[in-house]
Each structure stands twice: as C-alpha cells, then as structure tokens.
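1. Attaching a predicted model along with its sequence, questions to come.
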Amino acid sequence: MARQNKRQSDDRELARKFEELLKEGTPGFFDVSVYESIIQYYLEGTKFRKAHRTCDIAMEQHPYSVEIMLLKVQVLMQMTQFEEALEILDRAQLYQPNDTDIQLLRANIMAQQDDFEGAIELLEEILTLAEEKDEIHYHMGVIYQDMGNFEESINHLKEAIMLNSQHEDAIYELSYSLEVLDRLEESIDFFKQLIEKDPYSHFAWFCLGVSYFKQGKLDEALDAYEFVIAINDKYSSAYYNIGECYVYKNEYEKALEYFFQTMDMEDKTADVFYNIGFCYEHLGMHPKAIEFYRKASKADAYFHEAYYGIGKCLEAQDKSYESIHFFKRALKLDEANAEYWLAKANAEYKTGNIISSLEAFEEACVLEPSNPEVWKNWSFVHYESGDMDKAIDLINAGIDEMPGNADLYYRAVAYLITAGRYKEAFNYLENALTLNFDSHTVLFEFFPKLETQKALFRIIDQYRNK
C-alpha cells in the first residue's frame, strides 16, 4: 500500500508538471513510459477528457507506440466511443498482429455493445495462442457474469486462479459470483484449497475472511484476516475488515484501534472517518463521534450517512433542534430512506413542530410500513394531543401490516384503556399476551398509578394461570 501511494504521488506530480507546460503553451516532450503514467493517473481518477487530450499529444510524439494506442482505446471505451476505439485497435494490430491485449480489448468492446457471444467466441480463439491464459479465462469469467451466466463465470474464474493463484481480480470476481448464487460454503472450500496450494497468498486468506464474514462467522473471519497481516502487514484492507468484525461484535474500542491503523496506512477516506465516528457514537462519546462524522462529510460531500450520524449524536445530547438540519441534509441526498424520515419526525416532535413531525412520519410509513417504531411513534403524537381515535386507527393500521407484532397490540391496549374502551382493550391484551407474554411490562409505562398497575397485573396474572 505504501508503494502504491508512492506511485500515485509520483504520477500526480508528473500530471501536475504536464499541465503546467500545457498552460505555458507547449506540452514538452516525454517518453512513452511517462505518458503511460500520466494517462493511467487520469484514468484512475476518472478524468477521461484529460486522459483523451494527453493520448492525442502522446500519439503525435509517438505515432507508432502500441502502448499509447491501447491506452487511448481504454479512454474511448470509458467515453463509449466504440467506433473510434475499434479503428485504433485495427491500426495497432497492423504493428503487433499477435498481441492478445489487442484482442482482449476488442472482446471487451464487443461485450459492452452486448455482443456477448461474439466476445466469448473471440476469446476462445485466442486462448490457445495466449501466453497469459489466466487473463483470458478471467475476462471470459467477467463476460459470463455480465450475461448472467454465473455457473460458467465460476468455471472460468476458477481456471484463471488455478493458473495464477495471485490473480486478485479473478479471486474477487469469483467471490462475487459464488455470493450471487448463495454458495458461500463453496467459496470457503475453494479458498481453503487455494491456500493449501499457495499458503502465502495474502489475497486468498483475505477472501476467505470475507466469505466467513458474509456467513456471520466473525471469529473465523478474524483469524483469516490475522493471517493476511502476518503475510503482508501493509495490506490495509485487512485492518479495515478486522475493524468491521469488531463493530459487529459490538467491541467498539478494538474496532477503533484497527480503523486508526487503516487510516495511518492509506489515504484518509470518508468510509474510515465514518466508521470511527460510528464507534465513538456507540461508546457514548458523541462530541468525538461528531468530529469524525464531519470529517467524513468533508471527505465526501455526498456521504449522507455522515449527516445522519451527526443528527443522531446531537439528538442524543438533547439538541433536537440542531439535529433537524442534519437529518434534512441526509434526506436531501437520500430521500427514500425511511430511517432518516423517522429520525426527523422524532426530532420535529421533540421541538414542538407537530405538523412537520406528522408529515415526516407519513413519509417514513410509505417507505417502510413494516417498521413498528413508525406506527408507535406516529400514533403517540396523536395520543399525546388527546386524539385517541386517530391514535387507535393508526396503531390498528400497523397491526394490519404486522399482525404478529406484540408491541403494537400492547400499544393498542394502552390507547383503548385511556379511551375507556375496556372490552376492546382486553381482547387486544389477550392477543398481545399470546404473542409475547414477557413484554406486558410496557403497559406500566403508560399507567404510572399504582392502583391501575395492580388492576392490570391481576388481569395478566389470570392469563398466566390459564
């Protein structure tokens, strides 16, 4: 990772010098290898127009460089300019007729144009001639993925990995195809076999850890990631994934240790900042959590989870008014998120904005009608305002949506007793007790008077003795 960051830094500096020369009106003259670095830097940064311009300048200076031609083809593919890309491939093939990279790119263009059968046929033709057969199998595996034929994809990706156990892209795509077919056990078996063949393949250990993690086997995943670090202690993704494992184990202090190590090893990303903030939030350290959520939002202005996190931390500090601003920012980026609408609804209610609160509850309900908290909180607003009929109607709508949820029945009991509709209340109480007897204590929160609690307890105790 350190070497990769160094390369990126060097390439960035080359691109900066190149752009300075362009501003002065002269691009200067660079070797092919320098142009390759600059174009790759633009490609990785999705700066396709700059990459295209650089390719044109490089081809003027090195008109017979097949390397530059193929880079321009990659740029044109990103810009979906396939006709020009194919023309350049034809010209490159005149100079290097047996170059399999040319045919690989041609096959990829055919696949992007939805000519999957033609792309597979072309790759099968060059398979016998290719020196790096693992690359051909890898690309065939990816194309079969695009076709939705995951069985064939798995076969070719496995073949690529057997030929080259260090082919990280093939290992990653195989893991994905097996996950799509819900064959995680098979992926675990395969990566174990791969490790037996090449015990020092840190990426095989890493994918084994990912497979364990997806099956919820956190301890096994942690063991696999520890092997990754033992083999390659600079592999930052292993530290990050260990942090995630500890989050799922609710061991937030340990998770923080690994997220900070990740941050020391690679560029500081919104994901890492967010996860650190998440850990601090769950440790009850809300100001610290807000600090890192803010860093996440600055690293990526579209990271709506960070704004939501800030809002939750502010609300936890009884700053509901301030939290609404951040819930709104999160919703602006992800307006179909029921969790955000529910949080906004609760905050609006706490600040006395009843109309805004009810509107937000309604939005949350439309998006996620199977969330009992929406129905309970929404109906509670009407209960508090004394509109028992509306509160009861809403909680009944929730019961229609989730007839097996005991909490909704208990809430209906509370509302019906308050409304003086005792016979209905006891019918609901019987259903609630049948669904979850132990949850009956929630009723006492609505009736703090000892006399009422005793009366309820007698009724509940009669049901217990049936």
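-> Structure's in. What do you need? Numbering: from 1, shown residues only.

2. hey, let's count contacts and neighbours off CA atoms from now on
-> Will do.

3. For residue 85, give its distance to residue 71.
-> As judged by C-alpha to C-alpha, to the nearest Å, residue 85 and residue 71 stand 10 Å apart.

4. Looking at these two, which is more packed in?
-> Under the criterion of other C-alpha atoms under 10 Å, the comparison of residue 85 against residue 71 puts residue 85 first, with 22 against 19.

5. Can you name the residues that contact the closest residue to the more buried one other than its chain neighbours?
-> In space, and not counting its chain neighbours, residue 85 is closest to residue 73: 4.8 Å by C-alpha to C-alpha, 6 or more residues apart in numbering. By C-alpha atoms under 8 Å, 6 or more residues apart in numbering, residue 73 lies in contact with 85-86, 88-89, 105.

6. Put this next to the first one:
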Amino acid sequence: MLFSSNEDQNFALSRFESMLKTNNVFFFDSAEFEDIIHHYLDSGKVGLAKKAIKIGLEQHPSSVNLKLMDIELLVFENKLEEAEKILDQLYILETTNPEVYIQKANIFSKRDEHYKAIELLKMALDFSDDTADVNSLIGMEYLFIDDFKEAKKYFMKCVEVDLDDYSSLYNIIYCFEFLEDIDGAIHYLNSYIDKNPYSEVAWHQLGKQYYTKKLFIEALAAFDFAIIADDRFIGAYLEKGKVLEKLGEYEEAIHNYQITLELDDPTSFAYLRIGKCYDKLGKKDLAVKFYYKTVHEDPLLDKGWTAITDYYIKQENFQKALYYINKAINIDTENVAYWKRSAEIHRALQLYEEADIAYQKTVELGNYELSTWIAWADILKLLGEYSNSVHVLLQALEFYPDHAKIEYRLAGIYFTQGEQNKGTFHLKNALRNDFKQHLQFQQLFPNVFMRVSVKNIISEFKKSST
C-alpha cells in the first residue's frame, strides 16, 4: 500500500521522534528533513526544529535547503554573525539562488540597514519564481524607512499577481492613509473591485474611506456590498452600524450591532454602541443596561466606565456617578479621563478637597485643557488657598498666554490678597483681551468689583477703547 504525502510525513515524524528517544540512527532523505523541520517550526517547537536541522546537516552536509533553514533560524535568534558566515560560503556556490539574497537581506534588516536589504531583495527578484513574496518583503523594508510611496508600489505588484493577497491590500490602504491620500485609496479600491467584485475586504475598506470623508450614503452602500459578499462579516456590520448612527438611524444601527452579537462572541464595542444608540433614542434604562454589559465584557475599556458615569451625571445622580468612577479608578489609576470626571463629580458634590486632589492628578497625567486649569484654580479659591490658586493660574498662562479667563482670575485673587500692582496688571491684560468677560469677573469677585479703584480701571479702559 502506498502512503499519501500526509501519511509519509507522519511516518517520517514518528521515525524521527523514535530515533531521538532510542538513540538509534535512522536515515532520512533531505526532503523528509525539510518536512520535519517545517512541522516543528509551525508547531512552535524551535528546539526540536534545531535538532532536526543539526541531524539533517550531518546526514546531508551539502543540502542547500537545510543550510538555508539553519540560517533562517539563526537570524530569528539574532545570531547574525554566525548566519552570515554560512551565507557567505553559500553565496560562492549559489549565486543565482534567491533565498541566499533574501536571507542576507534579513540580516541587513535586523541591523536596521534597510537600504542594503532592499538592494539585495531587488537582486533576488532577478532569480525568483515567486516575485510576489519578494515584492512583499521589499514593501515591508520601505515601510521600515517610512517611504510609503515606494512601499505602496511594491505591495501593488503583489496584488497584481494575486488579487486575494489581502495582507498586501491592507498594506496598500495603510500607505494611502498615512500619505493622507483618501481619494487615492478610494480610486484604487474601486479599480480593484472592478477586477474582484466579490471581495468583502475591498468593499469593507472602501466603506471606511468613504466614512473618513463623511460620505455616509456611499459608505453605507459599500458596507452593504461587503455583507452581500460575506453575510458573516462582523467588521462590515459594525462599520455599517457606525454609519447608521451618523445618519440618525439608531434603531437600524442597533439591529446591525445585534447581528454581530449573534455571529460571534459579544464585543464590548458592540455593547457600548448599542447603549449609545438607546441613549440617543431616549431609552435610558436600556442604555445603562448595555453600558453595564460593556464593562462586564471588558472592565479595562475606559469608554464603558465613562459612559456609565456620564449617564448618572446627566441624571444629576452624583453619588452613583462617584461610585462608578471610583470603580473605574481602582481598575486603572493612570486614566486621565477618569480623574477629570472624578474632579467634576466631587465639585458637584461640594467635596472641594477631594476635587482639588483629583484635578491635581488630572494635570499630572497630562491633561492641560483650559477648562481643567480654570476649574482647579476655582476650587482652590473656594478652599481659600489663594497662593495655590495663583500658582495653578500662572502655570495655565504658560499654556494659554494672555487668556482673559486666566487673567481676570489672577487679577481678582491678587486684589483680594492686597497686591494692587499685580492685580492692576492682570486686570488690564484681561480687559485688553476680552472686555466683555468683565461681567463674569463681577460674578467671581463681587467684593473686588465694587472697589472704586477697580471700577475706575474698567471705566477708563472702556473710554479709551471707544
């Protein structure tokens, strides 16, 4: 009875493993060793693959393919000098073997010498029957040096050879996006679809480009075609749901998100979007139900926790909002969005000392928005910590020079502390930058505003500017 190729491979594998266990020496032809090595590498058993290479080269010391496998493994393990020595010997004998050039290129690539790698890969093209594979490697090298135009060109060559090479197609679109050439991506994808009209991947990518350009009707049509090509394509349903949200079709968007829950394991993204849709429809109880599902599915998703927190903030149920934002902070203490909401909730609950701590943490984590600085300074003023409030406002001025909201507050605090010169300086700056906001200054510092000296500064400024 003749063995099938799969049976032959299994037989060779069992003989090889028997040899390792018993220390008996069995002979294998070089092709069998290659199959054995590929099997171990595909299974992630690198140690056994190395043993097979070693024994294989002992039995077939002149096998070029086994030497190339040995080199490939050495490169993978970053043993570049050892790999290079074997390659240099091979190059003398195998000057037309494309794999020699490819492996030499891999070594240069590992050393970040990408231009040299590209040069060798282009030489490999002259000898290779599999030009698509080599072109893909060239494309990747160009990506490493951020030459997206050249990378795109070589990935396009791969797709010309094989329309189903979706890895290269994704890389082409990535290059278009990085070059901010959305129109170019749309044109390319439409040309591709003319040749391969049932490609769900191409339709999906085309829909995403239309979405970026806010061409929602065109995006919707593209995602519909992706679903026609593959009615189990989860990504297309999710993207279609996002488009329907933009069009205000919330019920239909929910329907598409729910399809994804039926096709595969539920995702936190789908739960969150369903919750947002119900929120827009005014169905608050259903909205919060799906927000809870979101954080249950993925406790690390910050958008889930902020959605629940914002839900209770809108209802002015600040105690519940505080409960959930504290849960979120316990999970991720370095999330700036959590700390900013914590500060806002504490401020609403008039827990000013806690709000101060939360605003400080918000700034430490890199949130330098004007609203954060202003709110923090106002909290410190309420606590009577005028010096700290000034310190915060002066920091804010570094990010927002001469901003009226900051200048009015500095003026008010300096006047309160009896520092007339500094107060006058900042008040004049504030009036010059936005005179109308002096009414807000009156609300923030009514006692200061009633002073004759302050009223005179404001009236003099008004006269001089009319």
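-> Yep, that arrived. Keep in mind that this is a model prediction, so the values were computed, not measured.

7. TM-score for this pair?
-> Aligned and superposed, the two chains score 0.65 in TM-score terms (TM-score structural alignment, normalised by the length of the first structure); 406 aligned residues with a C-alpha RMSD of 5.3 Å.

8. for residue 403 of the first structure, helix, strand, or coil?
-> Following DSSP: H, G, I helix; E, B strand; the rest coil, residue 403 of the first structure is assigned to coil.

9. Tell me, how many residues neighbour it?
-> A count of nearby residues for residue 403 of the first structure, using other C-alpha under 10 Å, gives 14.

10. next one: residue 296 of the second structure
-> By the criterion of other C-alpha under 10 Å, residue 296 of the second structure has 13 neighbours.

11. Same question for residue 261 of the first structure.
-> 14.

12. Could you check how far the counterpart of residue 119 of the first structure in the second structure is from residue 139 of the second structure?
-> For residue 119 of the first structure, the aligned position in the second structure is residue 117, judged by TM-score structural alignment. Using C-alpha to C-alpha, residue 117 of the second structure is found at 11 Å from residue 139 of the second structure.

13. do residue 357 of the second structure as well
-> Distance from residue 357 of the second structure to residue 139 of the second structure, by C-alpha to C-alpha: 50 Å.

14. cool, residue 435 of the second structure as well?
-> Taking C-alpha to C-alpha, one finds residue 435 of the second structure at 58 Å from residue 139 of the second structure.

15. quick one, which of these two is more surrounded?
-> Between residue 435 of the second structure and residue 139, counting by other C-alpha under 10 Å, residue 139 is the more crowded of the two (27 against 17).

16. which residue lines up with that one in the first structure?
-> Under TM-score structural alignment, residue 139 of the second structure pairs with residue 141 in the first structure.

17. before we move on, back to that, let's have the contacts of residue 73 of the first structure in a markdown table, adding secondary structure and distance to residue 169 of the first structure.
-> Listed next are these as a markdown table, based on DSSP: H, G, I helix; E, B strand; the rest coil; distance: C-alpha to C-alpha, whole Å:
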| residue | secondary structure | distance to residue 169 of the first structure |
| --- | --- | --- |
| 85 | helix | 24 |
| 86 | helix | 25 |
| 88 | helix | 27 |
| 89 | helix | 24 |
| 105 | helix | 17 |
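
18. For the residues you listed, which entry has the maximal number of neighbours?
-> residue 85 (22 neighbours).

19. shouldn't it be in contact with residue 77?
-> Yes - with contact defined as C-alpha atoms under 8 Å, residue 85 of the first structure reaches residue 77; the gap is 6.8 Å.

20. Just the buried residues of stretch 294-308 of the first structure, please?
-> Residues 294-297, 299, 302-308 are the ones in stretch 294-308 of the first structure that count as buried (16 or more other C-alpha atoms under 10 Å).

21. Could you measure from the closest residue to residue 91 of the second structure other than its chain neighbours over to residue 111 of the second structure?
-> Take residue 91 of the second structure and drop its neighbours on the chain: the residue closest to it by C-alpha to C-alpha, 6+ apart is residue 100, 6.6 Å away. To residue 111 of the second structure, residue 100 of the second structure is 17 Å away according to C-alpha to C-alpha.

22. Cheers, nothing more for now.
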